[in-house]
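Fold the stuff below for me.
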Amino acid sequence: MLSYQHAYHAGNLADLHKHALLAAALDYMTRKAKPLSYLETHAGRGLYRLDSEESRKTGEATAGILRAEAQGWLPADHPLCRALARIRMRHGATAYPGSPLIAEYFLRPGDRADLAELHPAEYAALSDVAGFATTYPRDGFQMAQALCPPTPRRGMLLIDPSYEVKEDYAAIPRQIGQIARKWNVGVIALWYPILADKRHDPMLETLMKAHPDALRSEVGFAPARPGHAMTGSGMWVLNPPFGLAGEAARLAAIFCAHE
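Okay, here's the model as predicted:
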């Protein structure tokens, strides 16, 4: 199944949570002079428009990043806010970056980026904006398994599936376990939706049992519309960079204050 299109959801509250943690992690990791590798298994199109028909149809960005910016949820010097400002200078005031362009803001000459996207239309759009990276029109887990451990060995992998296929919940712990055994120093970050039916719980229990020192960050929010099943956002991070647990706690408090 390849029906998922993130353009309808770009800039929602789940993106705010995920991207704030991603930006904080990369901000810390790129302070050291050593080069790093950045990989994504489900990169999407890389750049979205918050005035697009898709975005206006759901209103998720209005209730997400636009609300957060209007109400000052994050300080102006937050890594995500800095990345957003630079990207909007380049692409316009209504632009919202996917994780690849957030990563581009932090990556330096000598760093490596590898991005996979299987959806043909999304891959074509990604290719137009991701000249800084090597892009792959293939299954992202296959790419990660083939490239890990990457060179440079220091680095981060973001796994951000659409979860269109329910079997993903059972397969992901196995995939992460295999990658972690090959790349024991890699920062491996997994985004997942918090759903009313709690179908994510067994996956997280398996992951935490295998990797008890991993960071588990979860925030809650109201469903985007009546009947919508997502009631929060989760990020699970193996080998979290220094300070990321504190950032996760700050975000949890911010979301709680604005529920």
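
alpha carbons only for contacts and neighbour counts from here, please
Will do.

quick one, longest helix in the chain?
helix 13-29 (DSSP state H).

Moving C-terminal from that helix, which element do we reach first?
Following helix 13-29 in sequence order, the next helix or strand is strand 37-40 (DSSP states H and E).

What lies in contact with that following strand?
100, 103, 111-116, 140, 144, 150-160 (CA atoms under 8 Å, 6 or more residues apart in numbering).

Which parts of the stretch 151-259 of the chain are strands?
Using DSSP state E, counting those that start in this stretch, the strands of the stretch 151-259 of the chain run over 155-159, 187-195, 215-220, 230-238.

which residues touch the first one?
Contacts to strand 155-159, defined as CA under 8 Å, 6+ apart, come from residues 36-42, 185-191.

Pick the one among those closest to residue 4.
residue 42 (11.3 Å; CA to CA).

For the nearest residue to residue 63 once chain neighbours are set aside, grab the count of nearby residues.
Distance criterion CA to CA, 6 or more residues apart in numbering; nearest residue to residue 63, sequence neighbours excluded, is residue 12 at 6.7 Å. Neighbour count for residue 12, taken as other CA atoms under 10 Å: 22.

Now the second one, please; I'll put the structures next to each other:
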Amino acid sequence: MFSYRHAFHAANHADVIKHATVVQVLDYFNQKDGPYWVIDTHAGAGIYDLTDEWASKNSEHESGLDRLLGAKPPPMIARYLETIEQFNPDGEARFYPGSPWLALSLLRPKDRLRLFELHPTEFRNLGLNIASLASEDQKKIQTFERDGFAGLKALLPPPTRRAVTLIDPSYEDKSDYRRTLLCLQEALKRFPTGCYLIWYPLVQRREATEMVRALERLHDVNWLNASLTVHRPSRDGLGLHGSGIFIVNPPWTLQKSLKNTLPWLAETLAQDKFATFTLRSNEAQKQASKGVQKRSPSGK
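Now for the predicted structure:
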């Protein structure tokens, strides 16, 4: 369970869709005066040097972030790139902020960041990175060296009654798919009005497909489901051919932003002609269901 290190995959195509969405959601939360929490169940080290041995081993950023640089992106991606530039004032895209650092760059003095990380090396690196921050930023953060799936429920509902929770395990362990679903279901019982972002991989695993189907069957919540495929699934059934982000209680502006962004991302990050995207919502399902109910038995 401790073999996964996010530095191997930092700034790849999956990070692009996930982190661009995180930035949009937090920008929306900042429009209201009330304080909020950001909770990350699988925080990693927080920030990554794309030139170190871990990130350069596979250089996955070359088919992700690097393809966006110098382009003319839609507003959602331009905003995402703007946040990354804050960590690279010399113009070189060397340091890549993970979800915790992206969130920290957007939090206001009254907002708070809560981070779970179970991997001992990643937790140690997270602590070292936090120690290098200014004292005012350190005061916003609390870390937990424990399983985020199990620990999340103790933080819900937050005292602010406003929170964005990111659930994005590695899914190297097949049980993560089931645990992600159960974690969300439990969180919604405790804090039904919270905003939840669930990242998931597009891989040829039955568990992955079943989890997404189960998420789309959630009742009494609003949701969006955006996915990005960058190449055809491999013949051997291995590897990541794309990823998705499932948002529960999304900002009302997010669907339009994703609709304008996903076609551009699919074209820009495409690795073959099979690159594509999907964008679904429970509202669309409701409308489709109403359309079926209005039809006569003859279908006319």
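
thinking again about what came up before, only the buried residues of the longest helix of the first structure, if you could.
For helix 13-29 of the first structure, the neighbour count (16 or more other CA atoms under 10 Å) marks 13-27, 29 as buried.

Can you name the two of the residues you listed that sit furthest apart?
Checking the buried residues of helix 13-29 of the first structure with CA to CA, the most distant pair is 13 and 29, at 24.4 Å.

From the chain's centroid, how far away is stretch 277-294 of the second structure?
24 Å (CA atoms, centre = their mean, to the nearest Å).

The longest helix of the first structure vs the second structure, average distance?
Once fitted to the second structure, helix 13-29 of the first structure is off its aligned match by 0.5 Å on average (mean CA distance after the TM-score superposition for the first structure).

For that helix, which outside residues touch it?
Here helix 13-29 of the first structure has contacts from 60-61, 63-65, 78-80, 83, 99, 102-103, 106, 191, 193, 219, 221, 232-235, 240-242, 244, 247-248, 251, using CA under 8 Å, 6+ apart.

Likewise for stretch 118-136 of the first structure?
For stretch 118-136 of the first structure, contacts defined as CA under 8 Å, 6+ apart pick out 2, 5, 42-47, 100-101, 104, 112-117, 137-140, 143.

show me the contacts for the equivalent of residue 182 of the first structure over in the second structure.
Using TM-score structural alignment to pair residues, one finds that residue 182 of the first structure aligns to residue 190 in the second structure. Going by CA under 8 Å, 6+ apart, residue 190 of the second structure touches 153, 156-157.

Let me know the closest of these to residue 184 of the second structure.
Nearest member of the contacts of residue 190 of the second structure to residue 184 of the second structure, counting by CA to CA, is residue 153, at 9.6 Å.

Touching, the closest one and residue 188? I think so.
No - taking contacts as CA atoms under 8 Å, residue 153 of the second structure lies outside contact range of residue 188: 9.7 Å.

before we move on, the earlier item: just the buried residues from the contacts of strand 155-159 of the first structure, in ChimeraX please.
The following ChimeraX line selects those of the contacts of strand 155-159 of the first structure that are buried, judged by 16+ other CA under 10 Å:
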select :36,37,38,39,40,41,42,186,187,188,189,190,191
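
Can you tell me what residue 175 of the second structure aligns to in the first structure?
Match for residue 175 of the second structure (TM-score structural alignment): residue 167.

What is the neighbour count of that match?
9.

which residues in the first structure form helices?
Counting by DSSP H, the helices of the first structure are 13-29, 53-58, 60-63, 65-71, 79-91, 99-106, 120-129, 140-147, 168-182, 201-210, 244-257.

Nothing else from me, thank you.
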